[in-house]
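*Asks:* Output the structure for:
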Amino acid sequence: MASPDPAPSMASSSLPRDAASVLELAARSMFDLFASASEGMLLVDREARVVWINDQYRRYLPALGFPREEDFVGHPVSSVIENTQMHQVLKTGKPILIDLLTNRAGTFVVSRIPLRDDQGDVIGALGIVLFDQTGTRMQPLVAKFGQLQQQLHDAQQQLAAKRTASAHGARQSRYTFASFVGSSPAASEVKRQARRAAQSGSPVLLLGETGTGKELLAHAIHAASPRAEGPFVSVNIAAVPDTLLEAEFFGTAPGAYTGADRKGRVGKFKLADGGTLFLDEIGDMPPGLQAKLLRALQEGEIEPLGSNQLVPFNARVIAATSRDLPALVARGQFREDLYYRLNVLPVRVPPLRERRGDIPALIEVLGEDMAHRGSPPPELGEDAVALLAAQHWRGNIRELRNVLEQAALRADSDRIDAAQMEALLRQSGLAQVQPVLPPEPALPDAGALLRPLGEQVAELEQRAIAAALQATGGNKLATARLLGVSRATLYQRLQTPE
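*Replies:* Have a look, this model is predicted:
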């Protein structure tokens, strides 16, 4: 569209004689000045439609998403320019002389001026881009404003995401396989199995003693699965009273029972829709609820408490237990059909005593976590670390963390040696402190392996007996129990090595 007619010349021979002509000439001159000196101009009519843009403004059209001028001019200004205030100027008749505007094309310093006819009615508005983000004079201000706007936008998105997650009772996984510390053969094998399980949609059953990291692995499996963008919902069955478990799992209909929420309640199965539901301590589930859980897993639908309607759900189930489920099945305390439904992909999480080589790395990671939480970790000598690696750790990683926290609080010196650590272990309630394990024997050369097998087995047997005697302080009865042999067999091995 052509631009407005240029203003007449201001040569001295053609100076106007009346004030109205002077004002008209000044207005046209100012218009030409802004059109040439500004970064862009546009006009809108009284209906807030764009009716004209100048050459400088045309360079913003591609960034605004309009490759052709006809897709921009002739359209309502609010539909082609984000965050515009031109309609506000038309409504109030008041100018906005200086403002900061941010849209897809960038951040700009702009002016907006109403246009009036001879009767004083607003017939349109003029928008002027005074400076853009590339200008050197206003660049620091515009850049700072743009940065603050981006930070505000990011904060609003994060807040909205948190509100959405809270409304759906969902949260994302906190750990990945990198969080499962250890490079020992046992640790590497459990991570290999868990990675394979992550690619399947079948139920996973994590088996292992308390404190071995089963929940961490459940998070990691979810994070590596195709459902990683969905919610991760966790239920500790042992921590929920039996009378509330059904409502916790399946939700409740409005007014299902006295004291129930009048709006009803969404259960964990539905909250986990599209993601993963982690059932911790599944071995503690009461028998009456096991049948309902089995049906939910088989049918893919649940029935909220107090409702007659079936609600479909789509959640991948990961269960974990520290109990012996086959033994519970044999005693009739756990449904056999539910056990087989959950035991599709079993993953055994090894206890800490089966991966002693990972303990130094675990101590370092646990110490970093303590420091992050504001508690300085203890400084341990190599002999103290070796002593910790020799313990049985019935509570596994959880117990190791507890000992490190106690050591940080009780230590009398900056660096803890083996003697101090032994005293700390006894103070922590450990009944029997195991001595430092002997170093691993070097691999024999090929010549040493060319001996009769019975001779090599007897040698290893003597080493095991010696280590057990050292661990029990020479108590032969305790040594026999530790080795899992009778006292007579132990005496025989001590007297005549075979």
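
*Asks:* From here on, just use CA atoms for contacts and neighbour counts.
*Replies:* Will do.

*Asks:* Tell me how far A411 lies from L342.
*Replies:* Separation of A411 from L342 (C-alpha to C-alpha, to the nearest Å) stands at 46 Å.

*Asks:* Looking at these two, which is more packed in?
*Replies:* Counted by other C-alpha atoms under 10 Å, A411 and L342 do not tie: L342 has more neighbours, with 22 against 16.

*Asks:* Here is the second sequence; please produce its structure so I can put it next to the first one:
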Amino acid sequence: MPTDAQARLLAARSLLEMVEEMIDGATIVDERARVVWFNPGQLALLGGVALRDVVGQEIERVIPHSRLREVVETGRPQPLDVIQYGDKTLLVTRLPLRSEAGEIIGAFAFALKNSIPHLRPIAERVHHLQARLARMEQALSTTRSHRYTSEQILGASPAMREVGRLLRRAGEVRSPVLLLGETGTGKEMAAHAIHAASARVNRPFVAINVAAVPENLLEAEFFGVAPGAFTGAARQPRPGKFQIAHEGTLFLDEIGDMPLTLQAKLLRALQEGEVEPVGSNQLARVDVRIIAATSRPLAKMVEEGRFRQDLYYRLNVLSVRLPPLREREGDIGLLASKFSERTARAHGVVRRPITPQAQSLLERHSWPGNVRELANVIEQIYVRAEGASIAAGDVADALGITVEPPRHEPAPPASRLAEALAALEKSMIAQTLGRCDTRESAARSLGLSRSNLYAKMQRHGLTGTGGGQGGADAPGL
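*Replies:* Next up is the predicted model:
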């Protein structure tokens, strides 16, 4: 008899099957956000996968950007969400499933069909707003707008699920965000995603790499230059990154490389919301949301006096650690497949699948360059190697490593093989003679003629019958 939880999951499935004509796709997950059921429409949206192949998998491994785990973990419904799924705009509802005692036992989601008459005005309104937003974004300078969203940050590992949760939270608040992680883990992409999820999405996104700007030019880059501030300065004021990012987001990459003298001025700008251009006595008001990133150990630098403690606390309100690729179990194959698809599209060629041997080699690599290195390896393979798929040899060449060929036991010399066969033949004949009452029955058991058996017995020095090698000859033979 099914448990209460199983009965309720079945009831949810029955309900969704009853309204099959009204929905594009439907999904049910259990209390651990594992796939319980997809309706045929959802399987079609996923490219025609078989239900038996995905049942029991974590939902993010099948639908990387699913928010059903969020519903399971919080218990809060998401009655209406508009998502873009390929070339489709879907109106999605996500609801938790509870037991009779009120405990979360799973969640389900369904996408309503746009063809339903009373939803057409909503869909048309959504399309109108999306077209308007696209025009507004196009009007902004492409260098001052975000290039990535959270949907483009792939990862189904527990570490990346937590990153996704924190990035969504960062988009909801106005506080500074500190992104920590090794080089190549995707800190700038995360900064873009936070800006895209925030209320400042239609305002500028301005990035500056602190480590890439000479120290004597950093202040001018940050705060701008007044007319005639120094010999050779322009007659018109030159705004700094703070002024350009007004009402938007300022991304300070490699903040750990900022000199102490500028750290004090940055702290004042953050606290007071105003900057003073180089060569000017006038203060300019700015409204900027700061996202900082570093691969350096800032906490240790504070202890050593190489980074201001007050600035550290100002920046470290919401910190997000981007895990290195070696800690993202199960994500390498997902990322490699995505990079293969992206590279094929960029080069105008057919996408190459990754063989199991190649994927195994990718997963064994330590990836010191993290996601950036993986993307580079896949692109190298497309440029340097030919073939319909990505093989282990292609990966080894791109990584600059040597793969040992499978070991095979060397074939024994012909003389040894002949000796081994002769010993086996002698042993089988002797055992058969010991088991049978007569040589005739022994010959039949071995599939030999009597004359052939006699010849082999003579060759191997076997003279016995019935009772063994030393027995007498059987009558009639």
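
*Asks:* Got a TM-score for the pair?
*Replies:* Scored against TM-score structural alignment, normalised by the length of the second structure, the superposed chains reach a TM-score of 0.54; 273 aligned residues with a C-alpha RMSD of 2.5 Å.

*Asks:* Show me the residue at the heart of the second structure, geometrically.
*Replies:* Most central in the second structure under C-alpha atoms, centre = their mean is G155, positioned 3.0 Å from the mean C-alpha point.

*Asks:* Is F307 of the second structure part of a helix or strand, or is it coil?
*Replies:* Using DSSP: H, G, I helix; E, B strand; the rest coil, the structure places F307 of the second structure in coil.

*Asks:* That one and L298 touch, don't they?
*Replies:* Yes. The criterion here is C-alpha atoms under 8 Å, and F307 of the second structure meets it with L298 at 7.0 Å.

*Asks:* list the residues that contact both of the two?
*Replies:* Common neighbours of F307 of the second structure and L298, counting by C-alpha atoms under 8 Å, 6 or more residues apart in numbering, are G256.

*Asks:* hey, where'd the strands end up in the stretch 251-400 of the second structure?
*Replies:* For the stretch 251-400 of the second structure, the strands defined by DSSP state E, counting those that start in this stretch occupy 274-275, 284-285, 289-294, 318-321.

*Asks:* Make CSV from these and add mean neighbour count and distance to H146 of the second structure to it.
*Replies:* Formatted as CSV, the strands of the stretch 251-400 of the second structure follow (neighbours: other C-alpha atoms under 10 Å; distance: least, C-alpha to C-alpha, whole Å):
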stretch, mean neighbour count, distance to H146 of the second structure
strand 274-275, 21, 24
strand 284-285, 14, 24
strand 289-294, 24, 13
strand 318-321, 19, 19
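
*Asks:* P214 of the second structure is nearest to which of the ones you listed?
*Replies:* Proximity to P214 of the second structure, assessed across the strands of the stretch 251-400 of the second structure by C-alpha to C-alpha, is greatest for strand 289-294 (17.6 Å).

*Asks:* for the closest one, packing partners?
*Replies:* Contact here means 3 or more C-alpha pairs under 8 Å, 6 or more residues apart in numbering; DSSP states H and E; on that basis strand 289-294 of the second structure packs against strand 177-180, helix 187-196, strand 249-253, helix 309-315.

*Asks:* if we compare those, which one ends up closest to E60 of the second structure?
*Replies:* In terms of C-alpha to C-alpha, the element of those nearest to E60 of the second structure is helix 187-196, at 18.2 Å.

*Asks:* Give me the contacts around that closest one.
*Replies:* For helix 187-196 of the second structure, contacts defined as C-alpha under 8 Å, 6+ apart pick out 146-150, 153, 167-168, 170-171, 179-181, 201, 205, 249, 251, 253, 291, 293, 322.
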